[in-house]
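Chemist: Provided below for reference: sequence and predicted model.
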Amino acid sequence: MSGAAAVSPVVAGQDQTASDAAAEESAADAPAGDAPSADEAAPPAPSQEADGASERVSEIAAAIDLLDEKRDFFKSGARAGKPKQKAIEEIVGFDINDDEIDAALALRETGI
């Protein structure tokens, strides 16, 4: 009776190998659509991000040209002489921040 309950190491090893093989087969049989491909998982290239940022800054710089100097620019404080964020956002149609405004002003100064 005790001989029937004991499992020999060879049989246990064969069972483990069989279950490992089954796991590998089921992973290989998984539909390809479940896991992202290498193209989908890769973040955008730095040049794509830079081009997108440059386009935004260019749009902001162009919008600055359309602002009313008397009502759309700060008169005092840390941002005196710089355009107001909300006025630019109304023109470009997207949210912007002070860093983008500063970059747009720098772009305008370079004349690019």
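Modeler: On my side now, so go ahead.
Chemist: C-alpha only now, for contacts and for neighbours.
Modeler: Noted.
Chemist: Counting neighbours, what do you get for E59?
Modeler: Around E59 sit 15 other residues, with neighbours defined as other Cα atoms under 10 Å.
Chemist: wait, what's in contact with it?
Modeler: V92 (Cα atoms under 8 Å, 6 or more residues apart in numbering).
Chemist: Helix, strand, or coil at it?
Modeler: The three-state assignment at E59 reads helix, by DSSP: H, G, I helix; E, B strand; the rest coil.
Chemist: Can you give me the distance of it to I88?
Modeler: Note on E59: its distance to I88, by Cα to Cα, to the nearest Å, is 9 Å.
Chemist: and if you look at T110?
Modeler: For T110, the distance to I88 equals 20 Å [Cα to Cα].
Chemist: what do you get for E25?
Modeler: Counting by Cα to Cα - E25 and I88 are separated by 58 Å.
Chemist: Pick out whichever of those two has more residues nearby.
Modeler: Ranked by neighbour count (other Cα under 10 Å), E25 and I88 place I88 first, with 24 against 11.
Chemist: Second structure for comparison follows:
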Amino acid sequence: MLFRVDVAAAEPLADQIAAQVRGGVMRGDLSPGERLPSARELAEVLDVNLHTVLRAYAKVRDEGLIELRRGRGAVVRDDTDVSRLRLVEMARGFVTEARRYGLAESEMLAMVREVQS
């Protein structure tokens, strides 16, 4: 899988890398059990700080998408629920857009409840 970052974008580099891992899993470019590039290798290729990649990997680890194994690197988890991941990404997009419009969390939740009916 090819990773890219846009240093001019408003989105932090670690978030861009994490989003690409999520996208790779959703598209099937990254399969369960597949190893990601080492943090050092990816940092070199992208010309970013090693800690930026480590933050991105930690973020997707905390989301349950990858495991970080000492000496083996980052590996896509076997039990990744791609359907749930897609829904989370849709929710992330909704929240981003709602914030752009200035909606408070309570207003976002009210909208979700409204469409449940």
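Modeler: Nice, thanks for sending it over. Everything quoted here is computed from the prediction, not taken from an experiment.
Chemist: After superposition, what is the TM-score?
Modeler: The pair, once superposed, lands on a TM-score of 0.27 when counted by TM-score structural alignment, normalised by the length of structure 1; 51 aligned residues with a Cα RMSD of 4.0 Å.
Chemist: Give me the common contacts of E59 and I88 of structure 1.
Modeler: By Cα under 8 Å, 6+ apart, no residue touches both E59 of structure 1 and I88.
Chemist: Let me see the ranges of the strands in structure 2.
Modeler: Secondary structure of structure 2 (DSSP state E): strands at 66-69, 73-76.
Chemist: Could I get the buried residue list for the first one?
Modeler: By that I understand strand 66-69 of structure 2. I66, E67, L68 (16 or more other Cα atoms under 10 Å).
Chemist: which residues are in contact with it?
Modeler: By Cα under 8 Å, 6+ apart, the residues outside strand 66-69 of structure 2 that reach it are Y57, V60, R61, A74, V75, V76, R77.
Chemist: For G23 of structure 2, grab the count of nearby residues.
Modeler: 16.
Chemist: go on, A106 of structure 1?
Modeler: Neighbour count for A106 of structure 1, taken as other Cα under 10 Å: 14.
Chemist: That one sits in which helix or strand?
Modeler: Under the criterion of DSSP states H and E, A106 of structure 1 resides in helix 98-110.
Chemist: contacting residues around that helix?
Modeler: Residues outside helix 98-110 of structure 1 that contact it (Cα under 8 Å, 6+ apart) are V57, S58, I60, A61, P83, Q85.
Chemist: Where neighbours are concerned, which of those residues has the most?
Modeler: Going by other Cα under 10 Å, I60 tops these with 26 neighbours.
Chemist: Just give the closest residue to that one, not the sequence neighbours.
Modeler: Spatial nearest neighbour of I60 of structure 1, chain neighbours left out: A104 (6.0 Å); criterion: Cα to Cα, 6 or more residues apart in numbering.
Chemist: so how far is P46 of structure 1 from the one you found?
Modeler: For A104 of structure 1, the distance to P46 of structure 1 - Cα to Cα - is 20 Å.
Chemist: Comparing these two, which shows the higher neighbour count?
Modeler: Set side by side, A104 of structure 1 and P46 show more neighbours around A104, with 22 against 9, by other Cα under 10 Å.
Chemist: related to what we said a few turns ago, just put the buried residues of strand 66-69 of structure 2 in JSON lines and tack on distance to V45 of structure 2.
Modeler: What follows is the buried residues of strand 66-69 of structure 2, written out as JSON lines (distance: Cα to Cα, whole Å):
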{"residue": "I66", "distance to V45 of structure 2": "20"}
{"residue": "E67", "distance to V45 of structure 2": "22"}
{"residue": "L68", "distance to V45 of structure 2": "20"}
